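K.L.:
pasting a predicted model and its sequence here:
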Amino acid sequence: MEWRGRRGSSNIEDRRGMGSAGAGGLGLVGTLVVLAVGWFFGVDISPLVSGMQDDARPGAERQLSTEEQEMGQFVSVVLADTEEIWTDVLAQQAGLQYQEPRLVMFSGAVQSACGGASSAMGPFYCPGDQRVYLDTDFFRVMQRQMGAGGDFAYAYVIAHEIGHHVQNQIGILPRVNRLRGQVGQTDANRLSVLTELQADCFAGIWARHAGDRFGSIERGDIDEAVNASRAVGDDILMEKAGRAPMPDSFTHGSAAERSEWLIRGMQSGEMADCNTFAEAGL
């Protein structure tokens, strides 16, 4: 993916030089396990993460490494791309003016309008403050432990969270949250899966239009994104955490489902083709 030397977004908050030292103290294997727990059960386990970090120094400022600075530039460029694409797509396909979200980069733990969160939760979108939260150490976990490295794989992660912002703006997230409070756990999990799969499809829409507009996608980039979508499937993460996959407990979708909806968005480029809820009969 060609991104260097391109425009970055101004909607970035970089908090990585503040607070705890990040997820490094866990080790990559430990981080993967904690990520799995956070994703599967939807709980904030930042106290556990903090307790396992030998070098965490709450409140201490630190200098960002060269690698972190470069990763920050990369995130800024990808965010700028999503702003341009969704401004046009939302206007043309939904008749709405896109409201640009902010993206917060943090290390270790962070406070949001949705409460406290840690690296253990993975990247997430908070509808309460319309911000995406990302610990860029997650990309190292993707590369070294999930076998899902590459710039475009990382861009897919960002685009997926931006997909949640699009869902929030068109009213999907509020409706899903209301419904989840009215049904049992199994049905609530399925609603969560449908929400995540639609965000994957929206990420595919971004990829389709970004490739057409910016010409930034290189050979192999699509494979990177599809591989990443499979790597974060609930069944794959459960297996890596030493658990038998249990579909009723899935909250993000299986590897096959996630890659299928990402590809659908890439091939179509149309929001109407990302209606996971209608396809599920809802």
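P.N.:
Nice, I can see it.
K.L.:
from now on I want contacts and neighbour counts done on CA atoms only, so please keep to that.
P.N.:
Noted.
K.L.:
and the strands in the stretch 101-250 of the chain?
P.N.:
102-105, 109-112, 115-118, 124-126, 131-134 (DSSP state E, counting those that start in this stretch).
K.L.:
so of these, which one's packed in deepest?
P.N.:
strand 131-134 (a mean of 25; mean count of other CA atoms under 10 Å).
K.L.:
tell me what it is packed against?
P.N.:
Packing contacts for strand 131-134, counted by 3 or more CA pairs under 8 Å, 6 or more residues apart in numbering; DSSP states H and E, involve strand 102-105, strand 124-126.
K.L.:
in TSV: those, plus distance to residue 116.
P.N.:
Shown next, in TSV, are the helices and strands packed on strand 131-134 (distance: least, CA to CA, whole Å):
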stretch	distance to residue 116
strand 102-105	13
strand 124-126	11
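K.L.:
rebuild the strands of the stretch 101-250 of the chain as a markdown table, extending it with distance to residue 234.
P.N.:
Shown next, in a markdown table, are the strands of the stretch 101-250 of the chain (distance: least, CA to CA, whole Å):
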| stretch | distance to residue 234 |
| --- | --- |
| strand 102-105 | 25 |
| strand 109-112 | 23 |
| strand 115-118 | 19 |
| strand 124-126 | 16 |
| strand 131-134 | 20 |
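K.L.:
ok, second structure coming up, stack it against the first:
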Amino acid sequence: MPLLTTLVDNFNDNVIGPNWGDSYGGVTETGGRARVPLVAGAYAGYQTGRAWTLAGASIYLKTPTLPAASTGTDVGVHFMITSPVEGTGIGFKINRVTNKLRMQSNVDYFDAGAVELTYDAVNHLWLRLREDGTNVYWDTSPNGSTWTNRRTLATPAWVTTAIDQCAVDLFCYRDAGVTDYAEYDNVNTLADGAVYNGAAALTADSSLTSTGAVAVISAAALTADSALDATGHLAAHASADLTGESDLGAEPAGSDTGDIDFAVSRPTTGWVVSAPWR
């Protein structure tokens, strides 16, 4: 059961992802945003397949770029969760002609009890829909973190029965006026990180045209007066010639001379000298 909470896209790879397989009307992913054109008399939108569940889930996004009213009388930017029944859905509409933010629970494309506020480009930049098993909530935020509830409605029956049958439709329409576009961004994420690959032809005077991480390897030729300008560790090896004196003494094995005294003197008369002294 894929809850809408698990639908995440920051559009930063500039490729329309597989979750938006039902998109229509010439939409593109440009500059890290989902871009929807407004051409007079034509609908266009980013749309998922009917595989999602609103019950017990939430979904939020921001609308950083809105179209001009121009000469139109009906110029709208929509963020809707639609049911399998055509014309039945819950969501927001930003009316660029009246400058109203409309929070609606449509049946047959209309909600007589819809709540409307004067649109505030700062405080209504982020929009969120959520359902908790009892009610559906429409919330707005200036930053995607601090939310203000704008409307609360008892959960319509279709929300709890349309399990894995809901679609997200981010669509726009203008009835007249100059062609322009709206942009959506950051579906269920505050992260805007991305990886970009770029190439640059460098000469001695060239500069990189894209931000990158530069690693520099340098070498130094040192003389007696050179100095290293990087801290290093110095290991030294030294050799030494050692001299010394020693006395070597030994005792005969098995001899005990502890109680024998020897006296040595010149021989006198009466002595007999035998080997080995003669």
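P.N.:
Alright, I've got the coordinates. This is a predicted model, so every value here is computed, not measured.
K.L.:
and the TM-score between these chains?
P.N.:
After superposition, the two chains reach a TM-score of 0.22 (TM-score structural alignment, normalised by the length of structure 2), with 105 aligned residues with a CA RMSD of 6.2 Å.
K.L.:
one step back: ok, which of the strands of the stretch 101-250 of structure 1 comes nearest residue 260 of structure 1?
P.N.:
Of all those, strand 124-126 sits nearest to residue 260 of structure 1, with 21.3 Å by CA to CA.
K.L.:
what's the closest one in contact with?
P.N.:
Under the contact criterion CA atoms under 8 Å, 6 or more residues apart in numbering, strand 124-126 of structure 1 has outside partners 112-114, 131-134, 161-162, 164-165.
K.L.:
which single one of these is nearest to residue 175 of structure 1?
P.N.:
Residue 175 of structure 1 lies nearest to residue 164 out of the contacts of strand 124-126 of structure 1, by CA to CA, at 12.9 Å.
K.L.:
burial count for that closest one?
P.N.:
Neighbour count for residue 164 of structure 1, taken as other CA atoms under 10 Å: 26.
K.L.:
residue 174 of structure 2 against residue 95, yeah?
P.N.:
No. At 10.1 Å, residue 174 of structure 2 and residue 95 do not qualify as touching, with contact defined as CA atoms under 8 Å.
K.L.:
okay, those two: which has more neighbours?
P.N.:
Neighbour count, other CA under 10 Å: between residue 174 of structure 2 and residue 95, residue 174 has more, with 29 against 21.
K.L.:
nearest spatial neighbour of that one, skipping sequence neighbours?
P.N.:
Leaving aside its chain neighbours, residue 174 of structure 2 sits nearest to residue 75 (4.2 Å; criterion: CA to CA, 6 or more residues apart in numbering).
K.L.:
ok, residue 82 of structure 2 next?
P.N.:
residue 89 (4.1 Å).
K.L.:
touching, that neighbour and residue 103? I think so.
P.N.:
No. Counting by CA under 8 Å, residue 89 of structure 2 does not reach residue 103; the two are 11.0 Å apart.
K.L.:
list residues touching both of the two?
P.N.:
Residues touching both residue 89 of structure 2 and residue 103 (CA under 8 Å, 6+ apart): none.
K.L.:
report the separation between residue 28 of structure 2 and residue 168 of structure 2.
P.N.:
16 Å (CA to CA, to the nearest Å).
K.L.:
look at the two and report which has more neighbours.
P.N.:
Taking other CA under 10 Å, residue 28 of structure 2 and residue 168 do not tie; residue 168 has more neighbours (29 against 20).
K.L.:
ok, and the closest non-adjacent residue to that one?
P.N.:
Distances taken as CA to CA, 6+ apart place residue 81 nearest to residue 168 of structure 2, at 4.8 Å, with adjacent residues excluded.
K.L.:
and the one you found, how many neighbours?
P.N.:
Residues lying near residue 81 of structure 2 (other CA under 10 Å) number 25.
K.L.:
thinking again about what came up before, I'd like the contacts of strand 124-126 of structure 1 as a markdown table, with distance to residue 51 of structure 1 appended.
P.N.:
Below are those laid out as a markdown table (distance: CA to CA, whole Å):
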| residue | distance to residue 51 of structure 1 |
| --- | --- |
| 112 | 21 |
| 113 | 23 |
| 114 | 22 |
| 131 | 27 |
| 132 | 25 |
| 133 | 21 |
| 134 | 20 |
| 161 | 28 |
| 162 | 31 |
| 164 | 31 |
| 165 | 32 |
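K.L.:
closest to residue 236 of structure 1 among these?
P.N.:
Among the contacts of strand 124-126 of structure 1, residue 161 lies closest to residue 236 of structure 1 (CA to CA), at 19.9 Å.
K.L.:
what's the closest of the contacts of strand 124-126 of structure 1 to residue 82 of structure 1?
P.N.:
Nearest to residue 82 of structure 1 among those, with distances taken as CA to CA, is residue 162, at 7.5 Å.
K.L.:
list the contacts for that closest one?
P.N.:
82, 101, 125, 132, 199, 203.
K.L.:
export those as CSV, with columns for distance to residue 191 of structure 1.
P.N.:
Output for the contacts of residue 162 of structure 1, formatted as CSV (distance: CA to CA, whole Å):
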residue, distance to residue 191 of structure 1
82, 25
101, 24
125, 17
132, 21
199, 13
203, 19
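K.L.:
what's the closest of the strands of the stretch 101-250 of structure 1 to residue 235 of structure 1?
P.N.:
strand 124-126 (19.5 Å).
K.L.:
my read: the residue nearest to residue 168 of structure 2 touches residue 103, true?
P.N.:
No. Using CA under 8 Å, residue 81 of structure 2 is not in contact with residue 103, being 12.0 Å away.
K.L.:
so what sits against both of those two?
P.N.:
Residues touching both residue 81 of structure 2 and residue 103 by CA under 8 Å, 6+ apart: 90-91.
K.L.:
now the residue nearest to residue 82 of structure 2: how far from residue 38 of structure 2?
P.N.:
From residue 89 of structure 2 over to residue 38 of structure 2 the distance is 22 Å, taken as CA to CA.
K.L.:
okay, those two: which has more neighbours?
P.N.:
A count of neighbours by other CA under 10 Å puts residue 38 above the other of residue 89 of structure 2 and residue 38, at 30 against 26.
K.L.:
flag every buried residue along stretch 162-174 of structure 1.
P.N.:
For stretch 162-174 of structure 1, the neighbour count (16 or more other CA atoms under 10 Å) marks 162-169, 173 as buried.
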